[in-house]
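**Q** this one's structure only:
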């Protein structure tokens, strides 16, 4: 990259105007505001990205108070049309390359003290699909929250998950934890988790999810979606050497996790987040947010919209086909017969049919959550029907035996029982784990362990 500073002489009229304004307004009480500082533009590192996917230009390392940002195109690949630069007056801007070759951009930073410019080169290459590791068995665990509340809890969960032979562990990389303020990232908690999982060779499926106190990307507003994509880009880049599997949101067709579920708004987020993941790590595998049910049928549970109708077909209609490497469902509402997997297999077939009808038959389909939601071992305020540990353990063995050939990976939900009371005020089931909240193992724990020997 090249860095230049330009003299102040061509900014003299601007300086004079500001001095006049300052004198004319100076008759009242003087309130001292921020002082300008000399601008220094930093257009970021040169990058290589895929053609036809949005690319972020990042000038956030620039310095200079009260400075104006301006991104502009300097050179294009031969024959390339000039792309539109979105947010060209902000530290982070976006464009979508449509031609192979090298694009060069200039960032200008200016204020009353001067002008600074810097250039960045973006090399555009053909898209390639990532390789997907073998292995079919995963576990969901809330290592970022109650399963990792203390170092002792984290160590115990990680070690016990490793002992049963699970190949993957799935958990949230919660946006509000990682970026509590705009452009202020904190990874210490997740670095600690990853370090412990690396020691026992557990692969991670990280979920990039949920809104923030200062941003809601579910509304479809492109500015907020790009903020989410920025979090995704920085997070994937930060953990590039350790995490290769990323899921874009959790259950976006479920109103518990996405207010007023909208396939159109989710597809907008999917496109931006997928491009961000690939910009950060071209070899990363991006997984569709696990859709409750089969991706097509409407489902209500406990009086809430558990799955909006036609969500997966609508993702394709809105152009989402090329923005996930793996599809994913959570067919809970089809897992109601403890003696059969026929309904679950039908849900898998339904989702795969939708994929095939949209030219996506070659993609893998994963079940990233499935557990005994409908098989409580104790009565609760909703039902008096209960199931024994043996019945649940036998069902676990049944689903892994029957479904292994139907879907590429299956993640059991969850490893440890939720350590809270299930009630009308807290609809978080507390019976789905392989172990109880006090880490006492259930029969299903031994079955899972023996199944993977």
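**A** Yep, it's here. Here the structure is a predicted model, which means the values were calculated and not measured.

**Q** CA atoms for contacts and neighbours, from now on please.
**A** Will do.

**Q** my read: residue 173 touches residue 144, true?
**A** Yes - using CA atoms under 8 Å, residue 173 is in contact with residue 144, at 7.3 Å.

**Q** shared neighbours of the two, anything?
**A** Shared contacts of residue 173 and residue 144, defined by CA atoms under 8 Å, 6 or more residues apart in numbering, are found at residue 190.

**Q** what is the neighbour count of residue 317?
**A** Residue 317 has 14 neighbouring residues, counting by other CA atoms under 10 Å.

**Q** same deal with residue 392?
**A** Neighbourhood size, residue 392 [other CA under 10 Å]: 23.

**Q** put this next to the previous one:
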């Protein structure tokens, strides 16, 4: 249905790496478009001292985090049943569209956002690529494509989480000019573009920004580099806040695992620790994380890495003095691998299992401390890119997971 210019990297790799669980469903460890751009998501953190937009979770800096279970340093017990129910009731729900909406027709945008509203979503997550708006250095940005998305979101009462990414070729570093994962050659020039955009869209209700996507893998070209990323994060965050003091800024959603065997990867604990040591956590309001499960979410190492392992995200935040910083799940989901590798008769069983996987992911994530959002990747399949996680199939028809997720969200919101 969507006519996207670029493909989303759920995690970078030549193909989706999957683990078959349950009734034959595969949950993504990686997937993507090598040499293509990444998609980003944003979350706010409670340590910046800024005023957050309405509905943004906040917590005083330095306040006590979750309760330790005493089993090992840095391991945090899951929430109690009552706390879990309260956390689920307050969950922020979102749907990932990657870079599709900016290139859709008005009718396609309306249909896509009608679906988000029917699902009960609070947010849409979309790429905000510099190259989409300023292809030539000597011309001012043209924001008309994104104006359409913002207008549509506002008409549907949906908040936008915009992932800032994709420098145009003329603004990339020489070492990686051929990939949109390439960081800008000049962070200050990138920040100037971002400031223009934030000034324009804060007046139209856009306050949530995520700086880059999965910078802990090769979505930061040519290799992940937390110190280098921190320089961009601090510069861009300052530009955002100067244009919108109420902005809510997320550190770019971190990949939970290697995108493919042997591929570059810095574990979230190590990446967050390095960014914190370089002063980067002070620039954001939240951490973004993409825990596609490697099996049952209850035992998946990508989920356990939130708080139930010695080198967890919570452990890194505790050590950085930000124990209550929110964790936004800006991507998770479950794919249909039979569409890629076959056999065809497994497609329907995997689609049925996708429903159960969605329920389990929500159930398990709502038991973890600091988790405040659940964004499903993705709205619709992109079969040529091997991205088959959609609530809609490539032909636009609905999967059973659409109605299942709609019911999950409705049930969660009943307690509000």
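**A** Happy to help now that I have it. Predicted model only: the values in this text are computed from it and were never measured.

**Q** who's more crowded, residue 173 and residue 144 of the first structure?
**A** residue 173 (24 against 17).

**Q** ok, the more buried one - contacts?
**A** By CA under 8 Å, 6+ apart, the residues touching residue 173 of the first structure are 144, 190, 206, 207, 208, 209.

**Q** give the aligned equivalent of the third one in the second structure.
**A** Meaning residue 206 of the first structure. Matched by TM-score structural alignment, residue 206 of the first structure corresponds to residue 162 in the second structure.

**Q** A strand includes its match, no?
**A** Yes - under DSSP: H, G, I helix; E, B strand; the rest coil, residue 162 of the second structure falls within a strand.

**Q** what's the distance between it and residue 326 of the second structure?
**A** 17 Å (CA to CA, to the nearest Å).

**Q** stretch 283-290 of the second structure aligns to what range in the first structure?
**A** Stretch 283-290 of the second structure maps onto residues 323-330 of the first structure, going by TM-score structural alignment.

**Q** helix/strand/coil for the spatially most central residue of the second structure?
**A** Nearest residue to the geometric centre of the second structure (CA atoms, centre = their mean): residue 330, 2.8 Å. Secondary structure assignment for residue 330 of the second structure (three-state DSSP): strand.

**Q** could you find the closest non-adjacent residue to it?
**A** Leaving aside its sequence neighbours, residue 330 of the second structure sits nearest to residue 375 (CA to CA, 6 or more residues apart in numbering; 4.8 Å).

**Q** what's the counterpart of the one you found in the first structure?
**A** Using TM-score structural alignment as the criterion, residue 375 of the second structure maps onto residue 411 of the first structure.

**Q** does that match touch residue 399 like I think?
**A** No - taking CA under 8 Å as the definition, residue 411 of the first structure is not a contact partner of residue 399, at 11.1 Å.

**Q** which of the two has more neighbours?
**A** Between residue 411 of the first structure and residue 399, counted using other CA under 10 Å, the more crowded position is residue 411 (25 against 21).

**Q** hey, where'd the helices end up in the stretch 201-350 of the first structure?
**A** Assigned by DSSP state H, counting those that start in this stretch, the stretch 201-350 of the first structure shows helices spanning 222-238, 263-280, 311-317, 342-357.

**Q** need the ones you listed in JSON lines (columns: distance to residue 72 of the first structure).
**A** Below are the helices of the stretch 201-350 of the first structure laid out as JSON lines (distance: least, CA to CA, whole Å):
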{"stretch": "helix 222-238", "distance to residue 72 of the first structure": "19"}
{"stretch": "helix 263-280", "distance to residue 72 of the first structure": "20"}
{"stretch": "helix 311-317", "distance to residue 72 of the first structure": "33"}
{"stretch": "helix 342-357", "distance to residue 72 of the first structure": "40"}
